[in-house]
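**Q** Pasting the sequence and the predicted coordinates here, then a few questions.
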Amino acid sequence: MRLATFNLLHGRSPADGVVCPDRLRDAVAGLDADVLALQEVDHSQPRSGLVDQTALVADAAGARDALFVPALVGTPGQRWRAAGPDESPDGEPTYGIGLVSRYPVARWLRLPLGTSRATLPLLVDARRPALVRDEPRVALAAVLEAPAPVGTVVATHLAFTPGVNVLQLVRLARAVEHLPGPVVILGDLNMPGPVPGAVLRGFRSLARAATFPTERPRVQFDHVLAGAGAPTVHDARAVPTAVSDHRALVVELS
């Protein structure tokens, strides 16, 4: 079973700033992931050609099931509002997270994680700092049908505000502890290397590799965390692609 998490940067290339659906399709196909967690995903956004990026990724990956969950309605960096729990991605531009799976999904769960009210200076495209308002954060859990090698996979993108992201991760772990195991959490957690594994009792990190920025990665923001009973890791690596300022993190389980 090959798991991957990929912050898409809405499909934008760091080389030329262009959003090209074919580049995104090729990048995802090259990962050959059975389960792929997505962050910074556009749905019906003019900046990305009004594409449903989760559906595009699912098609490229040969996924059987896929779901997009909006975190906000509008466009990051411009005007937006928090997406409601029953918000439909149809109609207005939305932005959030997605999960695609070649394994059949028995049940989906949307898990709100809250947000911070912080506006902090962040590196945009790993080159220039800008003041950025933090966004609402959600997680998406998929309970896989037996006999999948793991019971539940969870995609998320946590706050960039230090401390708030830790609280969100703990909240998420508590929310999924009753779901069929082993449970695997995948996503851009906005925490460096060893921190997530140290925060969560009962979970272990399945990969240690720098994922950001993609050209010369110096820090690991993207993680795959597994609960008790997860299969052995056969291989783990950060994979550069032609899109995004993050590398995809890929873990292959024996």
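**A** Here it is on my side, so go on. Residues are numbered from 1 along each chain as shown.
**Q** going forward, measure contacts between C-alpha atoms and count neighbours the same way
**A** Fine.
**Q** Give me the contacts around the helix or strand hosting residue 69.
**A** Using DSSP states H and E, the element containing residue 69 is strand 65-74. Here strand 65-74 makes contact (Cα atoms under 8 Å, 6 or more residues apart in numbering) with 54-55, 58, 80-83, 87, 89, 92-105, 110, 135-138, 140.
**Q** Take this one as well and set it beside the first:
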Amino acid sequence: MGAKVDTLRIASFNTHWGVTLAGLPFDVVEACTALNPQVLVLQESWRPNTEPGYASEIAERLGMTLHELPMMSDLNSARPRGLALPPGEVGDCGLAVLTSLPVVDRVNINLGHAPGDAIKERFGLALTVSLPSGSRATIAGVHASHRLWGSLPQLRRLHHAINDIGGPSAIVGDCNMWGPPIKSVMRGRRRAVKGRTWPSSRPHSQIDHIWIDQYWRVLSSSVEPDVGSDHRPITAEIQLLEINP
């Protein structure tokens, strides 16, 4: 029998706090379940009252472990207009990375503050997972600043931090920037998905990305249909190339 060939299905989705532009809830759990990922990176993942939110329900339904990194309270001015806050404790919102694979390490990477950004500090959330063959790969979730002068420095910082970890990796999330400028600060990486993702109703730009390094080949990729957020989800199935010792 031949050696195991590792494939990995990754999805990314900016959930817009689980509401439409009109502030109406949509079914985030069903939308994410339909993506059928092994690794799922959510941006703007809301936990009302700091209780388990829809990310927890997705993890339970798909048999995944959930790793969360709140970056603001739901009183922050960056929350969607029309969002109905429940009474009680203040909630939070941030990154969530879910995976069905064994996690061997987690690192929170401080990406700093972009002047004018309502979020005080942004972070990358990197999980190193064990693949079926025994190889390891690092998947880093990110939601970079929407300030044009902030996203590229943050993405450069994350790229270098993930390279320092070593081994196969992917940087996944809402980068708030187009592909060509990002490529200039992520040398050695390429996009696994190409297609317009924002705004979801009539997308004209790709700002949601899966950036892979030289250890992967892309088997398939897609920009998914509009499911309610202002962003469209993206998916990619990637295969690990043989790594020479």
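**A** Here it is on my side, so go on. Keep in mind it's a predicted model, so treat the numbers as computed, not measured.
**Q** Tell me which of the contacts of strand 65-74 of the first structure fall in helices.
**A** Among those, the members falling in helices (DSSP state H) are 54, 55, 58.
**Q** residues near the residue nearest to the second one when sequence neighbours are not counted, how many?
**A** In space, not counting the residues next to it along the chain, residue 55 of the first structure is nearest to residue 66; the distance is 7.1 Å by Cα to Cα, 6 or more residues apart in numbering. Residue 66 of the first structure has 22 neighbouring residues, counting by other Cα atoms under 10 Å.
**Q** Same check on the one 3 residues further on?
**A** Residue 69 of the first structure sits with 26 neighbouring residues when counted by other Cα under 10 Å.
**Q** and it, how far is that from residue 54 of the first structure?
**A** Distance, residue 69 of the first structure to residue 54 of the first structure, by Cα to Cα, to the nearest Å: 10 Å.
**Q** which residues do these two both contact?
**A** Common contact partners of residue 69 of the first structure and residue 54 (Cα under 8 Å, 6+ apart): residue 98.
**Q** For the longest helix along the second structure, buried residues please.
**A** Looking across the second structure with DSSP H, the single longest helix is helix 148-165. Of all the residues in helix 148-165 of the second structure, those buried under the rule 16 or more other Cα atoms under 10 Å are 150, 151, 152, 153, 154, 155, 156, 157, 158, 159, 161, 162.
**Q** again with stretch 19-27 of the second structure
**A** For stretch 19-27 of the second structure, by 16+ other Cα under 10 Å, it's 19, 20, 23, 25, 26.
**Q** Tell me which two of the residues you listed sit farthest apart.
**A** Spatially, the most separated pair among the buried residues of stretch 19-27 of the second structure is 23 and 26, at 9.3 Å (Cα to Cα).
**Q** Now tabulate the ones in helices among the contacts of strand 65-74 of the first structure in JSON lines and tack on neighbour count and distance to residue 39 of the first structure.
**A** Output for those, formatted as JSON lines (neighbours: other Cα atoms under 10 Å; distance: Cα to Cα, whole Å):
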{"residue": "54", "neighbour count": "24", "distance to residue 39 of the first structure": "10"}
{"residue": "55", "neighbour count": "19", "distance to residue 39 of the first structure": "14"}
{"residue": "58", "neighbour count": "24", "distance to residue 39 of the first structure": "14"}
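**Q** Pick the one among those closest to residue 195 of the first structure.
**A** The closest of these to residue 195 of the first structure turns out to be residue 54 (Cα to Cα; 28.7 Å).
**Q** just checking, that closest one touches residue 41?
**A** Yes. Using Cα atoms under 8 Å, residue 54 of the first structure is in contact with residue 41, at 7.1 Å.
**Q** so what sits against both of the two?
**A** Counting by Cα under 8 Å, 6+ apart, the shared contacts of residue 54 of the first structure and residue 41 are residue 98.
**Q** Distance check, residue 129 of the first structure against residue 229 of the first structure.
**A** Residue 129 of the first structure sits 42 Å away from residue 229 of the first structure, taking Cα to Cα as the criterion.
**Q** Next: residue 102 of the first structure.
**A** In this view, residue 102 of the first structure and residue 229 of the first structure are 21 Å apart by Cα to Cα.
**Q** more crowded one of those two?
**A** The neighbour comparison of residue 102 of the first structure against residue 229 (other Cα under 10 Å) goes to residue 102, with 18 against 13.
**Q** Trace that one over to the second structure, please.
**A** Using TM-score structural alignment as the criterion, residue 102 of the first structure maps onto residue 100 of the second structure.
**Q** just to revisit the earlier point, so where is the helix or strand just after the longest helix of the second structure in the first structure?
**A** Sequence-wise, the next helix or strand downstream of helix 148-165 of the second structure (DSSP H and E) is strand 169-174. Aligned using TM-score structural alignment, strand 169-174 of the second structure spans residues 183-188 in the first structure.
**Q** mean per-residue distance, the matching stretch to the second structure?
**A** By mean Cα distance after the TM-score superposition for the first structure, the fitted stretch 183-188 of the first structure averages 0.4 Å away from its aligned residues in the second structure.
**Q** Now residue 184 of the first structure. Nearest residue, chain neighbours left out?
**A** residue 226 is the one closest to residue 184 of the first structure (Cα to Cα, 6+ apart), at 4.4 Å.
**Q** Report the contact partners of the one you found.
**A** Taking Cα under 8 Å, 6+ apart, we find residue 226 of the first structure in contact with 182, 183, 184, 185, 203, 204, 205, 206.
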